[in-house]
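S.K.: sequence plus predicted model, see below.
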Amino acid sequence: MIRLHFTAEDLCRITLAPAANALAETVLGARLGLRPGGRGGGGRNPGQTRRTRSAVREWDRSPRGGPGLRAGVLAELLAEDGFVPDFLLQPGIQDLSGALEAAVATPVERLALDLGIPEAEGWNGGLVRPGRWARELAQGSPAASRALLHETRDFFARRVEPLWPRIRRDILADRALRSEMLLRGGVEALLTTLGTTWRWRYPTLHLPSASTYDVPLCGRGLLLVPSWFATGPSVMYRPEAATVLVHPLYEAAGEGAEGDERPEALAALLGRTRARVLALLRTPATTTALAERAGVSLPAASHHAGVLRAAGLVDTVRTGTAVLHSLTPLGHSLLAGTAP
């Protein structure tokens, strides 16, 4: 379990990334392609079982996704248990060229710490067995830096750029949804709905992980970075700035949830309106927002949510003066057609 500990100052300093981050998407896409079935870790959160969105699974099976990253410095940096070194996450620079230049300009002392090289000089949270490329990069080798630049640009051009318009659109949609949560339910609603298996209990956000870390935010806040390719959380601690949390998109933001046929298939079981309400809750909503989306009255929305909650398909939490409804894992499975 990774635990992010908030102070009152941190809760006032939660920000959303303005747009898709090209370097982060390239690195996370490359990491996914190195692992069969889209299994991976990330940042300081390796070794966890992840849930991959259907759009990403489709990309992973396509000719431009899946295995195929050439052996080299980028593959080596991502090859150990899903680890992503912090210097490859440049959260303040959205364009690929600028972020890559910043990454290769990282001081060698910082590179060595990120990669766990040498292990005796810092926390060994990096690669388990650093290879030749990683060691040369950490020693400031110009050849290793050029190789990293070339391989990352090549992977972006071949595998990510064809999807870039969709990735940018889906990430902007996710940002809009998070903003709606913040506007309608405040910080409590935003943190409660970040992930279906994540747990917010003031003042701590709990993220499932095979390892245990406690990360105090120290009043510097939290930057939320949505990712199209992320299959779980990645945490980047920055002692001089806000901690970064890279998180997967809402399923609805990238899947076109309202346009699929599953609610029609569930209509005979739940009723047409209730099946639609269930589908709409792929994106968590307050009762007021749910009524607006479904085109029903406020009492009707509350009633439908209550029935679905009693069936174990919806979870409801109070956030200040409002209540927030979201799907349970069973609700997600039923919509996906995978419920037992």
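M.R.: Alright, I've got the coordinates.
S.K.: all contacts plus neighbour counts: C-alpha atoms, from now on.
M.R.: Noted.
S.K.: tell me where the stretch 101-250 of the chain has helices.
M.R.: Under the criterion DSSP state H, counting those that start in this stretch, helices of the stretch 101-250 of the chain are mapped to 108-115, 132-138, 142-155, 164-192.
S.K.: counting by contacts, list what the third one packs against.
M.R.: This means helix 142-155. Packed against helix 142-155 by the contact rule (3 or more Cα pairs under 8 Å, 6 or more residues apart in numbering; DSSP states H and E) you find helix 22-33, helix 73-77, helix 96-104, helix 132-138.
S.K.: what are the buried residues along it?
M.R.: 144, 145, 147, 148, 149, 151, 152, 153, 155 (16 or more other Cα atoms under 10 Å).
S.K.: same question, the second one
M.R.: Within helix 132-138, the residues that qualify as buried by neighbour count (16+ other Cα under 10 Å) are 133, 134, 135, 136, 137, 138.
S.K.: same check on the last one?
M.R.: For helix 164-192, burial by neighbour count (16+ other Cα under 10 Å) applies to 164, 167-168, 170-175, 177-181, 184-185, 187-192.
S.K.: swap in stretch 10-22?
M.R.: 10, 11, 14, 16, 17, 19, 20, 21, 22.
S.K.: just the endpoints, please. Distance across it?
M.R.: For stretch 10-22, the first and last residues are 27 Å from each other (Cα to Cα, to the nearest Å).
S.K.: now do that stretch: everything it contacts.
M.R.: Contact partners of stretch 10-22, identified using Cα atoms under 8 Å, 6 or more residues apart in numbering, comprise 91, 93-96, 167-168, 171-172, 175, 187, 217-227.
S.K.: what's residue 204 in contact with, if anything?
M.R.: Counting by Cα under 8 Å, 6+ apart, residue 204 makes contact with 3, 4, 5, 6.
S.K.: put this next to the previous one:
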Amino acid sequence: MLRIHFTDADLARTRVAIAPDPLWEICASLHRFQTRRGRWAYADWHRGARARLQATAFTRTLRTLLLPLVPRAAYFPDFLTPPEATEGLDAGLEAILATPQRRVLDEVGILSRTSGAPSWAPRLAEPGLRKELVQALRTYYDMVIAPYSDHVQARIEAERSARARGVLDGGVEGILQNLGPDLRWQRPVLHAVYPEDRDLYLNGRGLLLVPSYFCWGNPVTFGDTTLDPVLIYSLSHEPHHTALPGDLGSGASLGALLGRTRAAALRAVSTGATTGELARATGVSASSASQHATALRDAGLIVSHRHAASVLHTLTPLGAALLRANAPASR
């Protein structure tokens, strides 16, 4: 069990990441190759990723370089997920290259003692092997993460919408409620299922919550408690529809494509909407709004997630593209 202890100052400084963290997503996706747990939620991704890796003969690098450094265990080196990655992949990789040698050796030593490190791991303190690692991470991201980035971003935006509603409904503490079955808020402590028993005292630093598409099961945080606190947690996953083919910019109005009421529902979902809000926005009953939401969901235009006692609807990348393609032209 991980217990994260908050003060009032920590609550005021708690926030949700604005975008997927590319290096945390790399590490979490590497865990997906090491277990069949939750495989159903990533089935399409897993098939496509394996095919691309095999087609480029990258599987050897994956097996001999990346997977040994990021075992699905209680620890992997913190320097692989620097906070600079919130500014993008390039910034994160530059931070890995700039990590002091002493820190690299210390964290490789922890990996060796806890999970077992490959014999070559201490050489990561040298610039040559670390440059090779960074290049491998970039190649892996381009092949395995980037093709799915629109879908991942849409899911993160849906989660941020849910957290924002939590603040409106329950104040700042509303962010920490309903984060999933592995997280429980009991003021002033956030309890998380974790592979080891730990206490993390924020001491006024606040907490950055990083929703992760590829994280499955228990949340993840830094091993080094002196680093700025972050908590990587899993999104809820449901079977999703594959994006529909076709030209979205046909010139037909959205109302002609979907019908006036359903088009209004899709527009209402653009900023996130519950079923009740859809009903008010479209002027129909709650049951009719639910039927319209089902039709839009079946068409792959929206996703729906349970949020407290309501169901929150948000756009998929396909739904967002349809709205953009049919937006009135700027003067």
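M.R.: Nice, I can see it. Keep in mind the model is a prediction, meaning the values are calculated, not measured.
S.K.: out of the buried residues of helix 132-138 of the first structure, which one sits closest to residue 302 of the first structure?
M.R.: The closest of the buried residues of helix 132-138 of the first structure to residue 302 of the first structure turns out to be residue 134 (Cα to Cα; 55.2 Å).
S.K.: so what corresponds to the closest one in the second structure?
M.R.: In the second structure, residue 134 of the first structure lines up with residue 121, judged by TM-score structural alignment.
S.K.: now the buried members of the contacts of stretch 10-22 of the first structure.
M.R.: Buried, going by 16+ other Cα under 10 Å: 91, 93-94, 96, 167-168, 171-172, 175, 187, 217-227, out of the contacts of stretch 10-22 of the first structure.
S.K.: could you save the helices of the stretch 101-250 of the first structure as a markdown table and add columns showing distance to residue 87 of the first structure?
M.R.: Below are the helices of the stretch 101-250 of the first structure laid out as a markdown table (distance: least, Cα to Cα, whole Å):
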| stretch | distance to residue 87 of the first structure |
| --- | --- |
| helix 108-115 | 7 |
| helix 132-138 | 11 |
| helix 142-155 | 12 |
| helix 164-192 | 22 |
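S.K.: who wins for proximity to residue 334 of the first structure among these?
M.R.: Closest approach to residue 334 of the first structure among the helices of the stretch 101-250 of the first structure is made by helix 164-192 (21.6 Å; Cα to Cα).
S.K.: over in the second structure, find the residue span the closest one aligns onto.
M.R.: Helix 164-192 of the first structure corresponds to residues 149-177 in the second structure, going by TM-score structural alignment.
S.K.: closest to residue 37 of the first structure among the buried residues of helix 142-155 of the first structure?
M.R.: The closest of the buried residues of helix 142-155 of the first structure, once distances to residue 37 of the first structure are taken by Cα to Cα, is residue 155, at 18.9 Å.
S.K.: tell me who's in contact with the residue nearest to residue 224 of the second structure when sequence neighbours are not counted.
M.R.: The shortest distance from residue 224 of the second structure to any non-neighbouring residue, by Cα to Cα, 6 or more residues apart in numbering, is to residue 78 (7.3 Å). Residue 78 of the second structure sits next to 107, 222, 223, 224 when contact means Cα under 8 Å, 6+ apart.
S.K.: list which of the residues you listed are still in contact in the first structure.
M.R.: By both residues aligned by TM-score structural alignment, their matches' Cα atoms under 8 Å, the contacts of residue 78 of the second structure still in contact after alignment to the first structure are 107, 222.
S.K.: now, of the contacts of residue 78 of the second structure, which are buried?
M.R.: Buried members of the contacts of residue 78 of the second structure, scored by 16+ other Cα under 10 Å, are 107, 222.
S.K.: which of the contacts of residue 78 of the second structure sits closest to residue 302 of the second structure?
M.R.: Of all the contacts of residue 78 of the second structure, residue 302 of the second structure sits closest to residue 222, with 33.9 Å by Cα to Cα.
S.K.: that closest one matches what in the first structure?
M.R.: Aligning on TM-score structural alignment places residue 222 of the second structure opposite residue 236 in the first structure.
S.K.: my read is that that match contacts residue 245, right?
M.R.: Yes: the pair residue 236 of the first structure and residue 245 qualifies as a contact (Cα atoms under 8 Å) at a distance of 6.5 Å.
S.K.: residue 296 of the first structure and residue 290 of the first structure, how far apart?
M.R.: Distance, residue 296 of the first structure to residue 290 of the first structure, using Cα to Cα: 8 Å.
S.K.: which of the two has more neighbours?
M.R.: Taking other Cα atoms under 10 Å, residue 296 of the first structure and residue 290 do not tie; residue 290 has more neighbours (25 against 15).
S.K.: okay, the more buried one and residue 88 of the first structure: tell me how far apart.
M.R.: According to Cα to Cα, residue 290 of the first structure stands 39 Å off from residue 88 of the first structure.
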